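[1] got a predicted structure plus its sequence, pasted below:
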Amino acid sequence: MKILFIHQNFPGQFKHLAPALAAQGHQAVALTLRVEKPVTWNGVRVVPYKIARSSGQAVHPWLVDLDTKVTRAESCFHAACQLRESGFTPDVILAHPGWGESLFLKDVWPEARIGLYCELYHQTGFPHTGFDPEFQPDIAETEPLRLRMKNINNHLSFAMGDAGISPTRFQADTFPDSFRDRITVCFDGINTDHLVAKPDVSFALENGPVLSRDDEIITFVNRNLEPYRGYHIFMRALPRLLKERPKTRVLIVGGDETSYGARAPKGRTWKQIFIDEVRGQIPTPNWERVHFLGRIPYERFVSLLQVSRVHVYLTYPFVLSWSLFETMSVEGAIVASDTAPVKELITHGETGRLVDFFDREALVDEVCLLLDDAEARNRLGRNARAHVVSLYDLANICLPRQLKWVSDLAAMPPREMGSPCI
């Protein structure tokens, strides 16, 4: 079978599935913006293409997102045409449609079956919109209209998609019923053989001590430090937390950019904004126990999770982070936000502790209780790992389901491209 992968940052969510399909003997090709030259990666032929930049035509602000996606889609369309002319005709196309690249592929290969990675459909009601009263859109009344326009890409993708796959029920359930019925829920998968507890782990701080499991370590991880992942709540909890725990070190991982939600005011970062807010409340000796690590290599990240005594995870009602699953796999003791996506994974008192997203006092209380209770930490950590192993293990659960999803997709009769329902 010939399989084409479409992902602007390939392999992305296909990092396990693509090599597995290639290993089964399928001819796997990926179109991506990530590489400069053609390369073979784990049996997959990776083909680069460039975005044909427009001259910057003026569009309504609500159409900027669609304009960007159509620009990307046009460039991917031309790259697909070149692949077709070289003799490549995929039986199956597996695409992450979030950036628009896959919009016109059915026009290139009408007979191909298209499977979509369904990450999120933008909901206009609470709590998906307006969850955090501190960060409301400038004109709240028009926000649903803007999001409706942002969903045009989803609807255009549905019109040509034969099936979808979504990593969690929360994410799948954001999609309209008209397409939800075509979505299989299957997580990307966690390598639980690699992500294990390690009692003798060490973690060296740059220009600082080497930490071990004997140290009282609290960890907090974001791709980028921003409100969507509760960075502001965590920072506001630090003054009391550091005061009550004089031996604690706080290790914070995350970049200075914006992954989700609104960008910080021009010339500033969310990281620095909330450092500035709380720094005056924290004596210097306490502040010296807070360590911002930036983004770190993966193996160092694993060691960070393994050395952590309590891990804090906060998120809006949004896409779950891989780091939460990974922390559970290494038997981490977790205090997390009592939000819908988290509750799909964590049961309070069984696989972690849950607190109201906005209640930083409750957050500090739960963290302190766990720091003082080794038996509870060990029990929660063991249960957390058992839960991930039983439902989200890569080799035994998720990858076999993904492979079956592709096999079922390939067996479907070709679907005619329908009309988008907006």
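    Good, I have the coordinates.
[2] drop to CA atoms for contacts and neighbour counts, all remaining ones
    OK.
[3] in contact with residue 213, which residues?
    199, 200, 201, 202, 307, 308, 309 (C-alpha atoms under 8 Å, 6 or more residues apart in numbering).
[4] what number of residues lie near the nearest residue to the fourth one once chain neighbours are set aside?
    To tie it back to what came earlier, the one meant is residue 202. In space, residue 202 comes closest to residue 212 once its chain neighbours are excluded; the distance is 4.7 Å by C-alpha to C-alpha, 6 or more residues apart in numbering. A count of nearby residues for residue 212, using other C-alpha atoms under 10 Å, gives 20.
[5] second one coming, line it up with the first:
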Amino acid sequence: MKILIIHQNFPGQYKHLAPALVAQGHEVVALTCKVKEPGHWNGVRLVPYPIRGSSTKGIHPWLADFETKLVRATSCYQGALPLRDEGFSPDVILAHHGWGESLLLKDLWPGARMGLYCELYHLSRKPFLNFDPEFPPRAPGGDPIRIRLKNLNNRLHEEIMDAGISPTRFQASTFPEEWQDRLTVAHDGIDTDLVAPDETARLELPDGSVVTRDDEVLTFVNRNLEPYRGYHIFMRALPEIMRRRPKAQVVLIGGDEVSYGAKPPAGKSWKQIFIDEVRGQISDNDWARVHFLGRVPYERYLAMIQVSRVHVYLTYPFVLSWSLLEAMSAGCAILASDTEPVREVLSEGETGRTVDFFDRDGIIERLCEMLDDPAERARLGANARAHAVAHYDLQRVCLPRQLDWVARLAELPARPPRD
């Protein structure tokens, strides 16, 4: 079978699936703007293409999002023409359509079956919109319309989607009813053999000191430190945490940019805004026990969660972070927000503890309770790992589901483009 994969940041979510398809004997080609030169990666042929064009200056702000996706779609279409002209005709197209690239490919290959990675459908109602009252809508009357218009790319892809795959039930549930009979839930998968408890783990901190599992280490991870992942809530709990836990070392991983949600005021970062807010409430000696690692190599991140005594994970109702499942796989005792994506994978009192996202005092109390109860932490951590291994293991659970999904996709009748 000939398989074409589209991902602007290849391999992205196809890191494990693409080589597995090669191992099954399929011809796999990745069309991506990430690379500059043709090449191969784990048996996958890499075909580069450039992004041509840019957003129109002064365009209506509600249309800017779709125009960017259309620019990427036309660029990918142009990049695919040489493949078609050389005689390549995919049986299956796998695409993360979130950036728009795959929108026009059925016009080149109407007989191909298209399988989409369905990460999220934007919803204009609470709690998806205006979940956090601290950050009110920019245009209260227009925000629901703006959010619905963000789905133009989703809606146009639905017309040509033969099947979709979502990593969690929560994410799949955001898509409209007419998508549901074509959606399969299968997580990307966690390498639970690699991400496992390690009694010998060591993490060097920025000041040169080293922490191990013998130390009271509290951990917090975001791709970028921002409100969508509860960074502001955690930081506001920090002064009291540092006062009540005089031996605790608090370690945060995350960048200074914005992955989701609104940008901070010009010239500032969310990270610094909330440091500035709480810094005056924390003594210099206590602040020396707060460590910002920034963005780090995977091995350093893994060491961090392996030495963690309690891992804190907070999120809006949004895409679930891999870091939560990896913390579970590492056997962490986890304190997480009681939001819908978390409830799907973590059960209160069984595989972790949960607290209302906005409950600063509750976070402090629950955290201190967990730190004072090593037997309970051990029980929660063991249960969390068992759950991750049983339901989210890459090789034994998730990858077989993904491969089965591709095989079933290839047997479907293709949906041609619609006028």
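    That came through fine. Source: prediction; values computed, not measured.
[6] quick one: TM-score?
    The TM-score (TM-score structural alignment, normalised by the length of the second structure) is 0.99; 419 aligned residues with a C-alpha RMSD of 0.9 Å.
[7] which one (most neighbours) among the contacts of residue 213 of the first structure?
    residue 308 (30 neighbours).
[8] just give the nearest non-adjacent residue to that residue, would you?
    residue 217 (5.0 Å).
[9] got the contact list for that neighbour?
    248, 249, 250, 251, 307, 308, 309, 310.
[10] which residues touch the residue nearest to residue 202 of the first structure?
    Going by C-alpha under 8 Å, 6+ apart, residue 212 of the first structure touches 200, 201, 202, 203, 307.
[11] from residue 305 of the first structure, how far off is it?
    For residue 212 of the first structure, the distance to residue 305 of the first structure equals 11 Å [C-alpha to C-alpha, to the nearest Å].
[12] ok, residue 4 of the first structure next?
    Applying C-alpha to C-alpha to residue 4 of the first structure and residue 305 of the first structure gives a distance of 35 Å.
[13] the more surrounded of the two?
    residue 305 (32 against 25).
[14] for residue 9 of the first structure, see how far away residue 281 of the first structure is.
    41 Å.
[15] all strands of the stretch 1-150 of the second structure, in order?
    Applying DSSP state E, counting those that start in this stretch to the stretch 1-150 of the second structure gives strands spanning 2-6, 27-32, 39-41, 44-48, 92-95, 113-117.
[16] ok now the shortest one, how far from the chain's centre?
    Read it as strand 39-41 of the second structure. 25 Å (C-alpha atoms, centre = their mean, to the nearest Å).
[17] mean shift of it relative to the first structure?
    Here the mean offset of strand 39-41 of the second structure against the first structure after fitting is 1.1 Å, by mean C-alpha distance after the TM-score superposition for the first structure.
[18] name the residues that touch that strand?
    45, 46, 47.
[19] please redo it, this time with the cut-off set to 6 Å
    residue 46 (C-alpha atoms under 6 Å, 6 or more residues apart in numbering).
[20] quick one: the helices in the stretch 1-150 of the first structure?
    17-23, 64-85, 105-108, 143-150 (DSSP state H, counting those that start in this stretch).
[21] alignment lookup: residue 237 of the second structure to the first structure.
    Correspondence of residue 237 of the second structure to the first structure, assessed by TM-score structural alignment: residue 237.
[22] where's its match relative to residue 309 of the first structure, distance?
    17 Å.
[23] do residue 59 of the first structure as well
    On the measure of C-alpha to C-alpha, residue 59 of the first structure and residue 309 of the first structure end up 50 Å apart.
[24] what do you get for residue 30 of the first structure?
    41 Å.
[25] re the thing from before, which one among the contacts of residue 212 of the first structure gets closest to residue 24 of the first structure?
    Distance ranking of the contacts of residue 212 of the first structure against residue 24 of the first structure, using C-alpha to C-alpha, places residue 201 first at 36.3 Å.
[26] where's residue 219 of the second structure, which helix or strand?
    In this assignment (DSSP states H and E), residue 219 of the second structure forms part of strand 217-224.
[27] that strand vs the first structure, mean deviation?
    Relative to the first structure, strand 217-224 of the second structure is 0.2 Å off (mean C-alpha distance after the TM-score superposition for the first structure).
[28] for stretch 267-286 of the first structure, list every residue counted as buried.
    269, 270, 271, 274, 286 (16 or more other C-alpha atoms under 10 Å).
[29] find the centremost residue of the second structure, please.
    residue 321 (4.5 Å; C-alpha atoms, centre = their mean).
[30] out of the contacts of residue 213 of the first structure, which are inside strands?
    Counted as lying in strands by DSSP state E, out of the contacts of residue 213 of the first structure, are residue 202.
[31] reformat the contacts of residue 213 of the first structure as TSV; add distance to residue 111 of the first structure.
    Listed next are the contacts of residue 213 of the first structure as TSV, based on distance: C-alpha to C-alpha, whole Å:
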residue	distance to residue 111 of the first structure
199	54
200	55
201	52
202	54
307	51
308	51
309	53
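[32] going by distance to residue 148 of the first structure, which of the contacts of residue 213 of the first structure wins?
    Using C-alpha to C-alpha, the contacts of residue 213 of the first structure come closest to residue 148 of the first structure at residue 308, 41.4 Å.
[33] what about the helices in the stretch 151-300 of the second structure?
    152-158, 169-173, 177-180, 231-244, 270-279, 284-287, 298-307.
[34] quick one: the third one to the first structure mean distance?
    After superposition onto the first structure, the average distance of helix 177-180 of the second structure to its aligned residues comes to 0.9 Å, using mean C-alpha distance after the TM-score superposition for the first structure.
[35] ok, now how distant is the nearest residue to residue 43 of the first structure once chain neighbours are set aside from residue 278 of the first structure?
    Sequence neighbours aside, residue 22 is the residue nearest to residue 43 of the first structure in space, at 5.4 Å (criterion: C-alpha to C-alpha, 6+ apart). Going from residue 22 of the first structure to residue 278 of the first structure by C-alpha to C-alpha gives 51 Å.
[36] check contacts around residue 189 of the first structure.
    Here residue 189 of the first structure is in contact with 392, 393, 394, 398 (C-alpha under 6 Å, 6+ apart).
[37] ok, the residue nearest to residue 42 of the first structure when sequence neighbours are not counted - how many residues close by?
    In space, and not counting its chain neighbours, residue 42 of the first structure is closest to residue 19: 5.4 Å by C-alpha to C-alpha, 6+ apart. Each residue near residue 19 of the first structure was counted by other C-alpha under 10 Å, and the total is 18.
[38] repeat for residue 327 of the first structure
    With neighbours defined by other C-alpha under 10 Å, the count for residue 327 of the first structure comes to 28.
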